[in-house]
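1. sequence plus the predicted model coming up.
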Amino acid sequence: MMSNFSKFGFILATLGSSIGLGHIWKFPYMAGVSGGGGFVILFLFLSLSIGISMLVAEMIIGQSTRKNTTEAFKQLDPSKKKRWGYAGITLIGGPFILTFYSIVLGWVLYYLFVVSFDLPQDIGASEARFDNLLTHSIWPQILGFTAVLGITGWVVSRGIKNGIEKLNFVLMPLLFIIFIGLLIYAMSMSSFGRAFDFMFAFRFEDITTNVLVASLGQVFFSLSLGVGIIITYSASSTQEQNLLKSAIWVVIPGILISLIAGLMIFTFVFEYGAKVTQGAGLVFVSLPLIFGKMGLIGSVISILFLCALGFAGITSTISLLEPSVMYIIDRFGLKRANATWLIVLGIYIAGIVLILSLNADYQAKLTFFHKSLFDWVDFSSSAIVMPLGGLLSVIFVGWIVGKKRVYELSENFLSKNMFELWFFILRYIAPLVVIVIWVAKILDLFA
C-alpha cells in the first residue's frame, strides 16, 4: 500500500461511503412507502446485528491481506488453485453503480443551484419540473453528471491521505452540523410529534413480508456492502484498527443520519399536507414544493439540505471508484491519476447513454422489457451486483477461510464469546438474509 488511513480517517472514510443517497434519499422514501414504524424498527435491529457482522467480515478480508479485492480473496483462499480470487470481480460493481448514481447526484446539484432559487408553488409545477429534467433536459443532466465525476476523479487521483481522507475530514462534520441544525428547526414545528410517531410507533400489523425484505435491502444498500469498498478501505487501515469498534462507529452515525433525515422530511411533509408515499420522488417533487410554501426560509433550508445530500453523495461516489482504481494500479502498474481518469472515462461514456435512455427522444430505442437502460442498471445493482458480492464475502469468511484462521485474524478485537456469536451470524444468518433479499428482488421483477 502506498499510504494508509489514520484510525479516525478510516472510520470517516468508511462512514462516508455508507452515508450517501441511501441514507438521506432512499431511507425516508422507503420508510414512507413501507408504513413507517415497522420498517424503521426492523432497519435498526438488522443494522445492529446483520449489518455490523457483514461489515466486520469484509473489513477482516481487507485488513489481514493489505491487498486489492481480487488479491485479498486469493491470499486468504486456503486451496491451491485460488479460485476464490474470481470473487474479486465484484469490484466492478463500484463503476457500474457510479454510472447511474452520479446521474442522480447530478440532479441534486441541479436542484441545489437552480430549483432552490425558483421553488415550485403547486404540485403540478413540481412534478413537471422533475419530469422535464429527466425526459427533456439533456444538457443540465450532462453538466451535473460531469461535475460529479470530475470532483470524484480529482479527489481519488490525489490518493488516500491527500484526497479521500482530507475530504471526509471536512464533509462529514459539515454534514452532521447541517442536519442537526435542520432537525432543530423541524422540532419547532407542530407536526414534529406526528413525524416521530410515524417513524417510531410500533404497529404489529406493519410487519409484513414486503416490509421485512425492504428493510433488509435498505441495510445492505446503506452499508456499501458487496462492491469491494469496505475491503479496499480496510486494506489501507492500520493493523491496530479495532474492526468491531470501527464497524459500530460506521453503523450508528449512519443510523442517526437516516433517522434525522426521516424525522426532518416527514415533519415537513405532515406540516404542509404532502404525501408520505411519494416514493423516489419525495426529495425531488414533494420537498421542493414544501420548501416553496415556506417562503424565503424555504430557499435557505433547501440549499442547506441539498448541500448535505451533495456532501453525502460525493463521499459515496469516491468510495465506489476507489476499489477499481486500486486494482488497476496493483494489476497493471499504472500511476494513480492515469488509472483514475481511465476508469472515469468509461463511466462517463456509459453514463451519457443512461441519460439518453431517460430522454423522450431516445427512450424507445434504449428501453428493454418495459424498463429504460437507466432503470435496468439501477435494478441490477441492488438486485444482483451488491447481493452477489455480499453473499460471496460472508460465505468466504464463514465457510472457506476456516474458523480457526478467522479467529486468529479477529482475536485482537473479539473475545471468544463475541467471536462465536459473530461467526454464527456470519455463517448461518447473514447468507440466508442475502438470499432472501436476492430472491425477493428477482421475484419482484416478474410480479
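-> Cool, the structure landed. Numbers count the residues shown, from 1 in each chain.

2. from here on, contacts and neighbour counts on C-alpha atoms
-> Noted.

3. run through who's touching the helix or strand Glu71 falls within.
-> Using DSSP states H and E, Glu71 maps to helix 69-76. For helix 69-76, the surrounding residues in contact (CA atoms under 8 Å, 6 or more residues apart in numbering) are 61-62, 65-66, 82-89, 91, 228, 231-232, 323, 327, 401.

4. was I right about Gly228 contacting Ala87?
-> No: under the criterion of CA atoms under 8 Å, Gly228 lies out of contact with Ala87, with a separation of 9.9 Å.

5. which residues do those two both contact?
-> Common neighbours of Gly228 and Ala87 (CA under 8 Å, 6+ apart) are Gly389.

6. between those two, which is the more surrounded one?
-> For Gly228 versus Ala87, neighbours defined as other CA atoms under 10 Å are more numerous around Gly228 (34 against 20).

7. for the helix or strand that contains Leu342, buried residues please.
-> Remark: Leu342 resides in helix 336-358, with elements defined by DSSP H and E. Applying a neighbour-count criterion of 16 or more other CA atoms under 10 Å, the buried positions in helix 336-358 are 336-337, 339-341, 343-344, 347-348, 350-352, 354-358.

8. go on, stretch 411-422?
-> Judged by neighbour count using 16+ other CA under 10 Å, the buried positions of stretch 411-422 are Leu414, Phe419, Trp422.

9. what does it contact?
-> If you take CA under 8 Å, 6+ apart as the criterion, stretch 411-422 is touched by Ser53, Asn242, Leu243, Leu244, Tyr407, Ser410.

10. who's in contact with the second one?
-> Right, Asn242. Each residue near Asn242 by CA under 8 Å, 6+ apart is listed here: Asn412, Phe413.

11. likewise the fifth one?
-> Each residue near Tyr407 by CA under 8 Å, 6+ apart is listed here: Phe419.

12. relative to Ala440, how far out is it?
-> Here Tyr407 is placed at a distance of 33 Å from Ala440 (CA to CA, to the nearest Å).

13. try this one side by side with the last:
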Amino acid sequence: MKREKFSSRLGFILISAGCAIGLGNVWRFPYVTGKYGGAAFVLIYIFFLLVLGLPIMVAELAVGRASQKSAAKSFDVLEPKGSKWHWYKWGAMAGNYLLMMFYTTIAGWMLYYVYKMASGQFTGLNADQVAGEFTGMTQQPGLMTGFMVVIVLLCFGICAMGLQKGVERVTKFMMISLFIMMIVLAVHSVTLKGGHEGLKFYLLPDFGKLQEHGLWEAIYAAMGQAFFTLSLGIGAIAIFGSYINKERRLTGEAISITALDTMVALIAGLIIFPACFAYNVNPGEGPSLIFITLPNVFNAMKFGNVWGTLFFVFMFFAAISTVIAVFENIISFATDLTGCSRKKAVLVNIVVVIVLSLPCVLGFNLWSGFQPLGAGSNVLDLEDFIVSNNLLPLGSLVYLLFCVSRYGWGWKKFTGEANEGKGMRFPGWVRGYVTFILPLIVLFIFVWGYLSKFFFH
C-alpha cells in the first residue's frame, strides 16, 4: 500500500501547525504571559522555543520522514538490529489516546459556547451569572457527552475522507479562517477605548515584573510553555513528517511550523489583553479566562454577541485542528500495526475514543468526589498531568536520544535525513548541545514538573 502524501507544502505546514496550535496557545499562553509580566516573558519564551522546541521538532519530523511510518512502526524501521527503541510506540500511542480523553470534552465546550454566544444566551447576565453558566454546563453529564460525541464523529468523519480530501482540505480551510478571524478580533481589541494599557503591558518588556514572581519561576514557566506548545514527543508531529517528500530540508519546515504556532499565541494575547484592560478584567487563570472572563468582556462590548461568536468559532477551530491531527495519528497507528483499512480504523476508534472520553466528562459531576491530585482537582487534571508532565517530556527525550546516540539511529543518519532537499541546514556545530545539554534540560523539565506539583506548593 503506497503511503498517501500531502498535495502541497502549505497543506503540510498548516496541518502541522494546526496540531501544535491548540488551546495552550490561546488560554495558557496569555495567562502565563500575564502572570509573569508581559513582554519580558514573551522574549524568554521565544528564546526557549528556538533552543528547546526546534531541535526536537526536527528530530521528530526526521524520524517520520525517514521511516515513512507512524510512531507505531517508525522505530522498528530505523533502529539498529536488536535494540529496543520500538518499545516506545506504546508510550506514543498512550499519549495520543490520553490527550484525546480530555481534549474532545474541551472542544465540545467550545462548540457549545459558539451556540450560546450566537443565540444571545449571555446577554444581560452579570459576572456571577456568567460564571454560573459554565458551572451549570459542567454539572450536566448528558449535555457534555452529547457535544463530545459530536466532536468525535465530526473529526473522525473528516479523517475518514482521507489525507488529502479530508484532513488536508478541511484543515487548510480552518487554519486560513482562523488567521483571518484572529486578525479581525485583534484589530477590534486593540482599538477599544482603554485597550492601549493592555498593549503596553503586553508589548513593552518590564524586567522588574519578572523579578516580582522570581526570575527563576518565570524562566521555568517559559521553558515549560515553549516545550508543551508544540505537542512534541508523542509522534503527533512525526506522522506529518511521514507524509512529505524530500524536496525541502526539515529545519526550515520546523521553523515555519514554530513561527505559525507562535504567531497564533502572540495574536491571542493581542485579542485578550487590550479587551481585559479596557473593561478592567483580570486576564485570570486557565479555562475561567475563556469561559467566564471573556464572555463578560463581550457582554460589555457593542455587538458583543458577534465578537463573542467569532471568538468561540476561532477557539473551536483551534481545538479541532488538534483533534483532527491526533486522530490522523491514531488511525495511522492502527493501519500501520494491523494492516486494516482506514475506514475500519475509524469505526473502531470512534467507539474507543468515546468510551475513553467519558471519565473526563463524569469527573466534573458524578465522579467529582475523585480528586486524584489533591483537593479541587479532577479527572481532567490527572489526564493532563500524565500527558503534559510525563509523556511529552519523556517522549521528546526518546526522539532526541534516538537521533543523537550511536545506540540509536545516530547523528549521521539523522542529519543526513534532516538536510536532504533544499532550504536551511540543521547546523553541525550544535551537535554537542543537542547530544549532551538538551537531553538534560528536558529531563530537568520532567523532574521539576513533579517537584513543583507535589513538593513545592
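-> Yep, that arrived. Just so we're clear, the structure is a prediction, and the values are computed from it rather than from any experiment.

14. next, the mean deviation of stretch 251-269 of the second structure compared to the first structure.
-> For stretch 251-269 of the second structure, the mean distance from the matching residues in the first structure following superposition reads 1.1 Å, by mean CA distance after the TM-score superposition for the first structure.

15. one step back: any chance of the contacts of stretch 411-422 of the first structure in a markdown table, with distance to Pro78 of the first structure and secondary structure too?
-> As requested, the contacts of stretch 411-422 of the first structure are arranged in a markdown table below (distance: CA to CA, whole Å; DSSP: H, G, I helix; E, B strand; the rest coil):
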| residue | distance to Pro78 of the first structure | secondary structure |
| --- | --- | --- |
| Ser53 | 22 | helix |
| Asn242 | 25 | coil |
| Leu243 | 23 | helix |
| Leu244 | 24 | helix |
| Tyr407 | 15 | helix |
| Ser410 | 17 | helix |
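
16. of these, which is the nearest to Phe130 of the first structure?
-> Proximity of the contacts of stretch 411-422 of the first structure to Phe130 of the first structure, judged by CA to CA, is greatest for Ser53, which lies at 38.8 Å.

17. the closest one matches what in the second structure?
-> Matched across to the second structure, Ser53 of the first structure falls on Pro55, judged by TM-score structural alignment.

18. leaving out chain neighbours, which residue sits closest to that match?
-> Of all residues beyond its chain neighbours, the one nearest Pro55 of the second structure is Val434 (7.4 Å), with distances taken as CA to CA, 6 or more residues apart in numbering.

19. quick one: contacts for the one you found?
-> Taking CA under 8 Å, 6+ apart as the criterion, Val434 of the second structure is in contact with Pro55, Leu400, Val404.

20. with Val406 of the first structure instead?
-> Taking CA under 8 Å, 6+ apart as the definition of contact, the neighbours of Val406 of the first structure are Val397.

21. now Ser382 of the first structure, what's its secondary structure?
-> Secondary structure state of Ser382 of the first structure, per DSSP: H, G, I helix; E, B strand; the rest coil, is helix.

22. does it touch Val219 like I think?
-> No: with contacts counted by CA under 8 Å, Ser382 of the first structure stays clear of Val219, the gap being 11.4 Å.

23. give me the more crowded residue out of those two.
-> Set Ser382 of the first structure next to Val219 and count neighbours by other CA under 10 Å: Val219 wins out with 27 against 19.

24. aligned to that one, what sits in the second structure?
-> Under the pairing rule here (TM-score structural alignment), the equivalent of Val219 of the first structure within the second structure is Ala226.

25. that match sits in which helix or strand?
-> In this assignment (DSSP H and E), Ala226 of the second structure forms part of helix 215-229.

26. quick one, strands of the first structure?
-> Counting by DSSP state E, the first structure has strands at residues 367-368, 371-372.

27. with the second structure superposed, average distance for the first one?
-> In this overlay with the second structure, the average offset of strand 367-368 of the first structure from its partner residues is 5.7 Å by mean CA distance after the TM-score superposition for the first structure.

28. any idea how far that strand is from the chain center?
-> Between the mean C-alpha location of strand 367-368 of the first structure and the chain-wide mean there is a distance of 26 Å, by CA atoms, centre = their mean, to the nearest Å.

29. now what about that strand, what contacts it?
-> Ser357, Leu373.

30. how about a cut-off of 10 Å?
-> Under the contact criterion CA atoms under 10 Å, 6 or more residues apart in numbering, strand 367-368 of the first structure has outside partners Ser357, Leu358, Leu373, Phe374, Asp375, Trp376.

31. swap in the last one?
-> Counting by CA under 10 Å, 6+ apart, strand 371-372 of the first structure makes contact with 354-359, 363-366, 377-379, all of which sit outside it.

32. among those, which one sits closest to Ile260 of the first structure?
-> Here the nearest of the contacts of strand 371-372 of the first structure to Ile260 of the first structure, counting by CA to CA, is Asp378; it sits at 25.4 Å.

33. what do we get in the second structure for that closest one?
-> The pairwise alignment with the second structure assigns Asp378 of the first structure to Asp384, based on TM-score structural alignment.

34. give me the number of residues near its match?
-> Residues lying near Asp384 of the second structure (other CA under 10 Å) number 16.
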